[in-house]
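[1] Got a predicted model here, sequence first, then my questions.
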Amino acid sequence: MSLNFDIKKGVYLYLGKSTPLMGGLGGGSSDAAAFLYAINLIFSLGLSREDLVDVSINFGSDIAYFFYGGMCLVEGRGEKVFKLDEYLSEEIILVIPNKGISTSFAYSLFDKSPRASNYTKQFFDAKKEGFIKLGNVFEDLVLSSDAELKKIKEILNEECEWNLMSGSGSVFYAKTNRTKHIEKKLLGMGKVITSCLKPLELKLIEF
């Protein structure tokens, strides 16, 4: 990046992580997006949102989304981001297993598997009918390779209205009013964080 934009100086970076590592929540990608945005400001590069998206592809496939936020349809390698007007607004919990799943491991399982259903199309078809249908091609693959995560999934199936693994895992998000029951059943396999799934807007980022 320094060569492409003739940056002569370096920067000191302190990163305080609060998003679980190897959780499938996009923590690393959002960190990268924030860093690129900061570099754009610090060195007055004058890059537009689209320029930052183009640059981000050199560093990772999921970074571009974080220059938009909210509910988006993402295609290609992650560089094609389409902002959506509709969104989910559901009170949810996050279940953070004690063990994480590396992205490279999850994709190695994906590369060996038959191509799965088109969950994106199924989601929008269901939305038109007034109900939620969620899917994640990684979930079955990861759960089939890990007995503890499979057990957590079984607990959530019993106690939640719906639940799904986030990204390539290992974190789950779920809608439920039985949080205490889930915490008891986890038996040291993970922890529960109450959260809220709402449209996100990057208020500090202006283009």
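    It's in. Numbering: from 1, shown residues only.
[2] alpha carbons only for contacts and neighbour counts from here, please
    Noted.
[3] what ranges do the helices span in the chain?
    Applying DSSP state H to the chain gives helices spanning 27-42, 49-56, 103-111, 119-128, 137-143, 147-159, 179-186.
[4] how about those in TSV, adding mean neighbour count and distance to residue 79?
    Shown next, in TSV, are the helices of the chain (neighbours: other CA atoms under 10 Å; distance: least, CA to CA, whole Å):
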stretch	mean neighbour count	distance to residue 79
helix 27-42	17	13
helix 49-56	17	6
helix 103-111	14	18
helix 119-128	13	17
helix 137-143	18	20
helix 147-159	17	31
helix 179-186	15	37
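[5] Let me have those helices in a markdown table, extended by distance to residue 10.
    A markdown table is the format used below for the helices of the chain (distance: least, CA to CA, whole Å):
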| stretch | distance to residue 10 |
| --- | --- |
| helix 27-42 | 10 |
| helix 49-56 | 18 |
| helix 103-111 | 29 |
| helix 119-128 | 41 |
| helix 137-143 | 38 |
| helix 147-159 | 42 |
| helix 179-186 | 45 |
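[6] And the most centrally placed residue in the chain, how far from residue 165?
    By CA atoms, centre = their mean, the chain has its centre lying nearest to residue 25, at 3.5 Å. Distance from residue 25 to residue 165, counting by CA to CA, to the nearest Å: 10 Å.
[7] Overlap in contacts, those two.
    Here residue 25 and residue 165 have residue 171 as joint contacts, going by CA atoms under 8 Å, 6 or more residues apart in numbering.
[8] Other residues contacting stretch 47-63?
    26, 29-30, 32-33, 36-37, 40, 64, 67, 77-79, 207.
[9] try 6 Å this time
    Outside stretch 47-63, the residues that touch it by CA atoms under 6 Å, 6 or more residues apart in numbering are 29, 33, 64, 77, 78.
[10] dropping in the other structure now:
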Amino acid sequence: MFTLKTPAKINWFLSVLGKREDGYHEILSLMQSISLYDHLTFEHSDRIEIKTDADIPLEENLVYKAAVLLKEKLSVSKGAVITLRKDIPVSAGLGGGSSDAAYALSGLNRLWELGLKDEELIKFGGMLGSDVPFFFKAPIAVVRGRGEIVAGLEVVSRHIIVIVKPALGISSKWAYSEMSKLLPELTKRDNNIKLFCHALERQDFKSIALMMKNDLELPVIREFQVIGEIKDRLLAMGAEASLMSGSGPTVFGVFNSREKAEDAAEAMRPFWSRVVETLI
């Protein structure tokens, strides 16, 4: 028996470049893991069994889907009992389910002694969801395509982050659909990955704030104004920059001190909020 910690992520920027012939959207994103975790515990068994405290139907649980995928694709005769303890909110734009799926693949690769390399796991991960491949190149990576093209990067500076989630869930499919209607209104600007990483290294908050953007933010805030209000409140409480992560509704603020971050997180209640750090 062993346990793996599965981290959440934020998107420092998310550019939607257009719709592909396969129905997915072409994206460019800089993603980084943060110190908020689910936990997966693996035990040997003769069948697949998922135990969890989360209210997720089995057929929608990405941990279960990962196990079934590996078992079927590789004709594995073994089973596993996987216990999922959720701390990352569901449908929050933090990649919790995708992280769980990635670590389920890694954990089963270890439990079943399959000997799969990262590139093989990334291929299986892409079958489960667009954000899954990132977690094999984490903690920070540039993500392209529909999410399947991932290039890991290196940074040595941690950032203090406050994450705030209003009491609603947002479907990624809906967010991308709404964004497609607004494509002519979106301001396109190229993000220089190298410059962004240098700004992160130097903790150059002014440059970070100028380069942070999320093309999904405008349509989501139009429908759910509370997200914009959370952004404004975080900035008013001392955040150097603030952005919606992924398809939302979670908003994160970047702070230059833990004290300010703790005060902001406390002030944001009764919204769900946490102070975390980026992983390096």
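    Everything's here; your move. All values reported here derive from a predicted model rather than from experimental measurement.
[11] quick revisit: show me which pair in the contacts of stretch 47-63 of structure 1 is furthest apart.
    The largest separation in the contacts of stretch 47-63 of structure 1, counting by CA to CA, is between 33 and 77 at 15.4 Å.
[12] The residue nearest to the centre of structure 1 matches what in structure 2?
    Aligned by TM-score structural alignment, residue 25 of structure 1 pairs with residue 94 of structure 2.
[13] which ones are touching its match?
    The contact partners of residue 94 of structure 2, taken as CA under 6 Å, 6+ apart, are 8, 9, 10.
[14] List the buried residues in stretch 268-277 of structure 2.
    The neighbour-count check on stretch 268-277 of structure 2 (16 or more other CA atoms under 10 Å) flags 268, 273, 274, 275, 276, 277 as buried.
[15] oh sorry, the question was meant for stretch 93-102 of structure 1
    Of all the residues in stretch 93-102 of structure 1, those buried under the rule 16+ other CA under 10 Å are 93, 94, 95, 96, 97, 99, 100, 101.
[16] quick one: which of those residues sit in strands?
    93, 94, 95, 96, 97 (DSSP state E).
[17] how close does the aligned residue in structure 2 for the last one sit to residue 249 of structure 2?
    I take that to be residue 97 of structure 1. For residue 97 of structure 1, the aligned position in structure 2 is residue 166, judged by TM-score structural alignment. Note on residue 166 of structure 2: its distance to residue 249 of structure 2, by CA to CA, is 7 Å.
[18] Let me know the angle separating the helix or strand hosting residue 39 of structure 2 from helix 96-111.
    Counting by DSSP states H and E, the element that carries residue 39 of structure 2 is strand 25-45. Computed by axes from the mean of the first three to the mean of the last three CA atoms, to 10 degrees, the angle separating strand 25-45 of structure 2 from helix 96-111 equals 50 degrees.
[19] In structure 1, which residues correspond to the following helix or strand past strand 25-45 of structure 2?
    Reading on from strand 25-45 of structure 2 to the C-terminus, the next helix or strand found by DSSP H and E is strand 48-52. Alignment note (TM-score structural alignment): strand 48-52 of structure 2 is unmatched in structure 1.
[20] distance between strand 48-52 of structure 2 and the chain's centre?
    Mean-position distance between strand 48-52 of structure 2 and its chain equals 23 Å (CA atoms, centre = their mean, to the nearest Å).
[21] For that strand, which outside residues touch it?
    Strand 48-52 of structure 2 has contacts (CA under 6 Å, 6+ apart) with 79, 80, 81, 82, 83, 84, 85.
[22] For the residues you listed, which single residue is the most surrounded?
    Of all the contacts of strand 48-52 of structure 2, residue 82 has the most neighbours under the rule other CA atoms under 10 Å, reaching 27 neighbours.
[23] give the contact list for that one.
    Neighbour list for residue 82 of structure 2: 41, 42, 50 [criterion: CA under 6 Å, 6+ apart].
[24] Map it across to structure 1 for me.
    Aligning on TM-score structural alignment places residue 82 of structure 2 opposite residue 13 in structure 1.
[25] can you redo the contacts of stretch 47-63 of structure 1 as JSON lines with distance to residue 120 of structure 1?
    Output for the contacts of stretch 47-63 of structure 1, formatted as JSON lines (distance: CA to CA, whole Å):
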{"residue": "29", "distance to residue 120 of structure 1": "21"}
{"residue": "33", "distance to residue 120 of structure 1": "24"}
{"residue": "64", "distance to residue 120 of structure 1": "18"}
{"residue": "77", "distance to residue 120 of structure 1": "15"}
{"residue": "78", "distance to residue 120 of structure 1": "14"}
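[26] Identify the residue of structure 2 aligned to residue 139 of structure 1.
    Using TM-score structural alignment, the partner of residue 139 of structure 1 in structure 2 is residue 217.
[27] Can you give me the distance of the aligned residue in structure 2 for residue 49 of structure 1 to residue 135 of structure 2?
    Applying TM-score structural alignment, one finds that residue 49 of structure 1 aligns to residue 118 in structure 2. To residue 135 of structure 2, residue 118 of structure 2 is 10 Å away according to CA to CA.
[28] what do the two both touch?
    Common neighbours of residue 118 of structure 2 and residue 135 (CA under 6 Å, 6+ apart) do not exist.
[29] This completes my enquiry, with thanks.
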